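Q: Fold the following, please.
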Amino acid sequence: MTAQAVGTPQDAEGATWLDLLDPTPQEQILAEQLCGQPLPALADLNAIESSSRISVRGGAAFLSSPLLKRNGPEFQTTPVGFILSENRLFTIRFQSYQAFETVAQLVAAHPVTPATPPAPPATPEGEQRPAAPLALKAGEILVALIEAIVDRLADILESVGDLLDTLSRDIFRPPSASQPVRSMALRQRDLLQRVGNSGSLCSRMRDTLLGFERISLFLSESRKVAASAPAAGFSLSTRQISMAEPPPDPQAKAAPYTLPGALRTRIATVSRDLSSLEAYVSQAQDKVEFLLDATLGFINIEQNGVMKILTVVSFIGVAPTLIAGIYGMNFKDMPELNWSFGYWYALGLMAATIALPLAWFWKKGWLGGIK
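A: The predicted structure is shown next:
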């Protein structure tokens, strides 16, 4: 299946997967003509209720979920939409994703069944003939897309783990003794910002995982009749998974978008992977909360140290101020006014009231302490 631009309905003949990347209004109208019903816009894909993210209309399944992407040092979340019918898959996205490019390469390299398949070559008795290649179905492409997206999300989660480990080392690393107070304040502010960004990243990742888990559960619970189940062939997947086709239920009545048994098995595996990733995200969120508490605790310790210094300064200034206030009163009868050494006596008394509290605070460890 070669990739090509679709400008007219004739260009889309025989196309199984139609990918709309930030579509223009004209492209949206053309896609709606090909689908036979209205397609969701960006505002519809951003809806958070389950009925908007998973719905069935006109024999097609409309699925949407937020998807996390890393753009350099930052992470962004934009919605993606999937419309799965019996013969076609429509994808709507508003920025490029590596998972879509990966699956597009798999689709382009996938062998297609010729219109008139040649007769298989003769083989020795007892030797199995090679199976003819199969044309890709829309459900196969959708499952491969979800698998590639989940693998990409797992890679992002690994980088999140490394990010939290680095943040933990920076938080618990003892500050340099020569570091100025202003630099300490900037460092604490930077740590708080990094902790907040990590918490936001975990929250966005959790929204993405929940959205795709709903999609995988919806697809894995579908059923198809025996006549619509494809034969075994090459499996389009970024994973090395080979599953036997389970026996179909002849009494089951299927919707046009339902998946065959082998694809349901693969999507069930994806659902389990998503559950394990959610558990990892929950653990990461707990670690973010712990790092936030630790950062705030260190900030409180620094503030307590500053308050101690202010308390000492204010305390040692009380007694000298009291002495200066007493001897600054203009009373006629004050014995010390006639002393020739009264001035030095007052200065010495004020110095003593400063030195004694300082020595006491030093002994208690408020100014560094002594062992």
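Q: For the rest of this, base every contact and every neighbour count on C-alpha atoms.
A: Noted.
Q: which secondary structure elements does the helix or strand where T208 lies contact?
A: For T208, the element it lies in under DSSP states H and E is helix 181-220. When contacts are defined as 3 or more C-alpha pairs under 8 Å, 6 or more residues apart in numbering; DSSP states H and E, helix 181-220 sits against strand 60-71, helix 138-172, helix 261-316.
Q: Let's see that with 7 Å instead.
A: Helices and strands touching helix 181-220, by 3 or more C-alpha pairs under 7 Å, 6 or more residues apart in numbering; DSSP states H and E, are strand 60-71, helix 261-316.
Q: quick one: that helix to chain centroid distance?
A: On the basis of C-alpha atoms, centre = their mean, to the nearest Å, helix 181-220 sits 6 Å off its chain's mean C-alpha point.
Q: ditto for stretch 29-49
A: Centre-to-centre, stretch 29-49 and its host chain are 25 Å apart (C-alpha atoms, centre = their mean).
Q: What residues sit buried inside it?
A: 30-31, 34-35, 39-40, 42, 45-46 (16 or more other C-alpha atoms under 10 Å).
Q: buried ones in the helix holding T208?
A: Buried residues in helix 181-220, counted by 16+ other C-alpha under 10 Å: 188, 191-192, 194-195, 198-199, 201-202, 204-220.
Q: Proceed likewise with the subsequent sequence, for comparison:
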Amino acid sequence: MIRAYRMVAGRNEAVDGTPGPDALRQSCWIDLNAPSAAERRLVEQTFGIELPTREEMREIELSSRLYREAGGAFMTATVLCRADAPVPETMDITFVLTGETLITLRFDDPKPFYGFHNQVSRQSVRLDSGVSAFLSLLDAILDRIADVLEGAGRDVTAVAQELIDGHQGHLNSDQQHLLLKRVSRAHDLTAKARESLVTLTRIIAFTATVRELANDKGLRPRLKTLGQDAQSLADYTAFLSSNIAFQLDALLGVVGIEQNNIVKIFSVAAVVFLPPTLVASIYGMNFHFMPELDWPYGYPMALALMVMSVIVPFLYFKRRGWL
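A: I've put the predicted structure just below:
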């Protein structure tokens, strides 16, 4: 699918239907979302470029993600996607700056793009040029990552509070499992956000060398601000990762303490019942000559001895605080 926008009389105007080569050349932003082979050829022939394939977009080498060709500058970023889903995902998006046009190539619909299309339609964002559209789109992506990280931070704080409150009332196994899943999801979300920020930081640094930006010095302060925002988010991600690791250790520590308490109860029970077992074993031996066998009070004495051997260790352990 192709969605294109151009500036007409100071307003953003969407190009209806499938745009032709002339309409594409006049557009400030061309968004390709899972394009067909015909749509790819149309854009490539119009601008004289070769768009990367989906497999090429997934390559992790820096030279495969950031490069210049005769037709323009190619930049591929890994962007956080489906952050609200149980399992967050990432997707690769290629930005192409060619002349006064920004071309984006993607195979999913993350929230920043959905929201940016709405802003463009409502005239909240002016697409004066391809570079301006590119910087505004980067800003929208960073804003979305910031919102996701804020939500993850709040969830980790809530987990810490539940650990503190649950320590007094003892967390059951279901609660522990739920907290562990929340911590695991926060870690996964933070890791993917950090991966996204690394690629965006590289793109911002690469953009400073792009000729289209160098010709418009008024956009350089915006690029510098985006770089600072990306760096601050990366720092917050590092802090959040350490906080998640601490909460995971704390949760595993609580689980370990409760397991130790259970093992301690069984250990104490085994020690408490060891003396009566010994007494019963002695008088259960099949020797013919045992003095107590002929004693009228031998059986009650054995029972009393076994009861006393239970009570005395129990009181001793209770006094020492082991129970």
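Q: So after superposing, what's the score?
A: The pair, once superposed, lands on a TM-score of 0.87 when counted by TM-score structural alignment, normalised by the length of structure 2; 309 aligned residues with a C-alpha RMSD of 2.4 Å.
Q: returning to what we had before: quick one: which of the buried residues of stretch 29-49 of structure 1 sit in helices?
A: 30-31, 34-35, 42, 45 (DSSP state H).
Q: May I see those residues arranged in a markdown table, with distance to T258 of structure 1 as well?
A: Compiled in a markdown table, those are given as follows (distance: C-alpha to C-alpha, whole Å):
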| residue | distance to T258 of structure 1 |
| --- | --- |
| L30 | 25 |
| A31 | 22 |
| L34 | 20 |
| C35 | 17 |
| L42 | 26 |
| L45 | 22 |
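Q: List just the one of the helices and strands packed on helix 181-220 of structure 1 that sits closest to W360 of structure 1.
A: Minimum separation from W360 of structure 1 across those (C-alpha to C-alpha) falls at helix 261-316, 10.4 Å.
Q: Tell me the helix or strand right after that closest one.
A: Downstream of helix 261-316 of structure 1, the first helix or strand assigned by DSSP H and E is helix 318-327.
Q: Could I get the buried residue list for the helix or strand just after that next one?
A: Sequence-wise, the next helix or strand downstream of helix 318-327 of structure 1 (DSSP H and E) is helix 342-364. Going by neighbour count (16+ other C-alpha under 10 Å), the buried part of helix 342-364 of structure 1 is 346, 349-350, 353-354, 357-358.
Q: between the ones in helices among the buried residues of stretch 29-49 of structure 1, which is closest to N71 of structure 1?
A: Nearest member of those to N71 of structure 1, counting by C-alpha to C-alpha, is L42, at 20.2 Å.
Q: Now which residue in structure 2 aligns to that closest one?
A: Taking TM-score structural alignment, L42 of structure 1 has R54 as its aligned residue in structure 2.
Q: what's the answer for A185 of structure 1, then?
A: With TM-score structural alignment as the criterion, A185 of structure 1 lines up with S173 in structure 2.
Q: wouldn't M91 of structure 2 be in contact with A77 here?
A: No - M91 of structure 2 is beyond contact range of A77, at 8.2 Å (criterion: C-alpha atoms under 7 Å).
Q: Neighbour count for the two, which is higher?
A: Ranked by neighbour count (other C-alpha atoms under 10 Å), M91 of structure 2 and A77 place A77 first, with 25 against 18.
Q: mind listing what the more buried one touches?
A: Contacts here follow C-alpha atoms under 7 Å, 6 or more residues apart in numbering; on that basis A77 of structure 2 touches 92-94, 196, 199-200.
Q: can we see that at 6 Å?
A: 92-93, 199 (C-alpha atoms under 6 Å, 6 or more residues apart in numbering).
Q: Return the member of these nearest to P21 of structure 2.
A: Nearest to P21 of structure 2 among the contacts of A77 of structure 2 is I93, at 23.0 Å by C-alpha to C-alpha.
Q: if I've got this straight, that closest one is in a strand?
A: Yes - checked against DSSP: H, G, I helix; E, B strand; the rest coil, I93 of structure 2 lies within a strand.
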